[in-house]
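*Asks:* A predicted structure for the sequence below; I have some questions about it.
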Amino acid sequence: MAVYGYRKVHRQLIRQGWSGIGRDQVLHVILSLGIQGIRRGRIPIPTRSVRSTGGRPDLVERRFSAAAPGRLHVADITYVHLSDGSFAYVAFVTDAYARRIVGWAVSASQPTKDLPLLTLDQSIGWAARHGDTLGLVHHSNHGTQYISVLYGSHLNEHDILASTGSVGDSYDNALGETVNSAYKTEQIHRGRPIDRVKALEQATFQWAFWWSQKRFHETLNYLTPAEVEARYYKSQVIPITPKTNKTMLTKSSPLQMA
């Protein structure tokens, strides 16, 4: 909660039983104590872009939402400046339905294939455990790591639809950049300098877990990704009745977007 502004602090207090406290009261206390929630800045994209998108369409068109988990994944890479003067690179894959991070990896260098493929494999495993990958849309920017033949082949093997935004427009991968920006602001810039890749891996693991399990998201009506997913899966269960005689799960159309 140390990174929260007054709106999220207010939500946290309500959850803890402070039902009588108002949002303006929380703001007044925070200001009187000189406390301020952190603010995110724009994060540069470290991928080396090419003019071609590899023939991939933009299946998202800036609509970063989905009707169900496992229908749209968004991938991106950012970098971290280590205290010894070197750089490390971090890749994320985010499920658009509840903003859960379904894949992440850290590397001391920026390879053309290994780093994004690690996160892709993680996201494929997550999608397989929560349904299947048939019709899953995997969206990225036009960095060489993402439009490579190897990356595309990996998507095809699992019946995943590749999607790439236009060249030179960061808004076409806005969800990926949002995750990168939050990661840098909430975990990297507010703590002590990180001098080793191993320490960065631990910090990234802690943040990714918090982001998906504990962090309130304004776009989710101040719920956590885990809570939003739990509500979805609960809504899909048909109660046992004499007619059904069993519990069945319904599934959204693979390409249905919210």
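*Replies:* Arrived safely, thanks for sending.
*Asks:* hey, let's count contacts and neighbours off CA atoms from now on
*Replies:* Noted.
*Asks:* Count the neighbours of Glu227 for me.
*Replies:* Glu227: 15 surrounding residues under other C-alpha atoms under 10 Å.
*Asks:* Ignore what I typed, I meant Leu136.
*Replies:* When neighbours are counted by other C-alpha under 10 Å, Leu136 comes out with 22.
*Asks:* try Arg23
*Replies:* 16.
*Asks:* now it, nearest residue through space, not along the chain?
*Replies:* Spatial nearest neighbour of Arg23, chain neighbours left out: His10 (5.7 Å); criterion: C-alpha to C-alpha, 6 or more residues apart in numbering.
*Asks:* then this one, side by side with the first:
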Amino acid sequence: MRRAADLPRVTPTGGRVAYKRVQRLMRALGLVSVHPKARKATTVQAAEPSRLPDLVSQDFTADAPNRLWFGDITYVRTWDGWAYVASVIDAFSRKVVDWAVADHMRTDLVLDALRMAITRRHPPKDVIFHADRGSQYTSKEFVDFCKINNVRNSVGRTGICFDNAAAESFWATLKKEFIHLHPFDTVERLRTGVFEYIEVYYNRFRIHSTIGYLTPVEFEDEFDKKGDRAA
């Protein structure tokens, strides 16, 4: 494998190049992609069809924090076996409100992520939480927890990836920028790494085009300042 410093410098021309040409040139240079295709399913449909509504209809926007949250589960291979990460993301600022890591993807995983998000943010009554129709998010335990905590359940349609596209987009970013660049020997090491990526970098330093090229923390701070001025 050649190092980046050993590769010839190439000036972009803006021309169109077929992907097979890129593959051939990468092979010639000894390069491989660090963005492998997904190989493990994390959405397991419930045995009984869910009657939960879709309150989002692919509109992952909000006019204030804590109006709409969305989340999902993804998987990460460690030397100890598969690990799973659950997220809760605010649609207004794209801030990862909270998350959880475990060596299983039972309902407890998504409950832990949502429970910590509620504890951290104290959302107003009837905040929407949107997810896919996986058995974790449609389980009686999860639905009952949301009802007790005044969270409105929302789920996308079966087999329509666009219905939870914003959550999928975050997983793609996490894996491209962090997971696929680092090996993890244990679930605990993964948990530490995810904490550093989300809490230290993603929420505070990574800019987002959808929020005016600000970071999630900056975007929410600007919103709070406007509220103070209006008051």
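*Replies:* Here it is on my side, so go on. Predicted model only: the values in this text are computed from it and were never measured.
*Asks:* Please state their TM-score.
*Replies:* TM-score for the superposed chains, counting by TM-score structural alignment, normalised by the length of the second structure: 0.80, backed by 200 aligned residues with a C-alpha RMSD of 2.2 Å.
*Asks:* circling back: which position in the second structure aligns with the residue nearest to Arg23 of the first structure?
*Replies:* When the second structure is aligned by TM-score structural alignment, no residue sits opposite His10 of the first structure.
*Asks:* element containing His10 of the first structure?
*Replies:* According to DSSP states H and E, His10 of the first structure maps onto helix 6-15.
*Asks:* Return the set of buried residues in that helix.
*Replies:* Neighbour-count burial for helix 6-15 of the first structure, with 16 or more other C-alpha atoms under 10 Å as criterion, is recorded at 6, 8-13.
*Asks:* Make a markdown table from the residues you listed and add distance to Gly41 of the first structure to it.
*Replies:* Formatted as a markdown table, the buried residues of helix 6-15 of the first structure follow (distance: C-alpha to C-alpha, whole Å):
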| residue | distance to Gly41 of the first structure |
| --- | --- |
| Tyr6 | 19 |
| Lys8 | 19 |
| Val9 | 21 |
| His10 | 23 |
| Arg11 | 24 |
| Gln12 | 24 |
| Leu13 | 27 |
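*Asks:* ok so, going back, pretty sure the residue nearest to Arg23 of the first structure is touching Ile30, no?
*Replies:* No - taking C-alpha atoms under 8 Å as the definition, His10 of the first structure is not a contact partner of Ile30, at 10.5 Å.
*Asks:* show me where the first structure has helices.
*Replies:* Ranges of helices in the first structure, per DSSP state H, are 6-15, 23-32, 114-129, 149-157, 174-183, 197-213, 225-236.
*Asks:* what's the distance between the residue most central in space within the first structure and Asp24 of the first structure?
*Replies:* Centrality entry for the first structure: nearest residue to the mean C-alpha point is Thr94, 3.1 Å, by C-alpha atoms, centre = their mean. Distance of Thr94 of the first structure to Asp24 of the first structure, given as C-alpha to C-alpha, to the nearest Å: 33 Å.
*Asks:* Over in the first structure, tell me which residue corresponds to Phe60 of the second structure.
*Replies:* Match for Phe60 of the second structure (TM-score structural alignment): Phe64.
*Asks:* any idea how far Asn173 of the first structure is from its match?
*Replies:* Between Phe64 of the first structure and Asn173 of the first structure the distance is 9 Å, computed by C-alpha to C-alpha.
*Asks:* Mind checking which of those two has more residues around it?
*Replies:* Per other C-alpha under 10 Å, whichever of Phe64 of the first structure and Asn173 has more neighbours is Asn173, with 24 against 21.
*Asks:* aligned partner of the more buried one in the second structure?
*Replies:* So, by TM-score structural alignment, Asn173 of the first structure is matched to Asn164.
*Asks:* Let me see the contact set for its match.
*Replies:* For Asn164 of the second structure, the contacting residues are 58, 70, 130-132, 156, by C-alpha atoms under 8 Å, 6 or more residues apart in numbering.
*Asks:* 7 Å - rerun?
*Replies:* Taking C-alpha atoms under 7 Å, 6 or more residues apart in numbering, we find Asn164 of the second structure in contact with 131-132, 156.
*Asks:* Among those residues, which ones are in strands?
*Replies:* If you go by DSSP state E, the contacts of Asn164 of the second structure have Ala131 in strands.
*Asks:* No further queries at this time; thank you.
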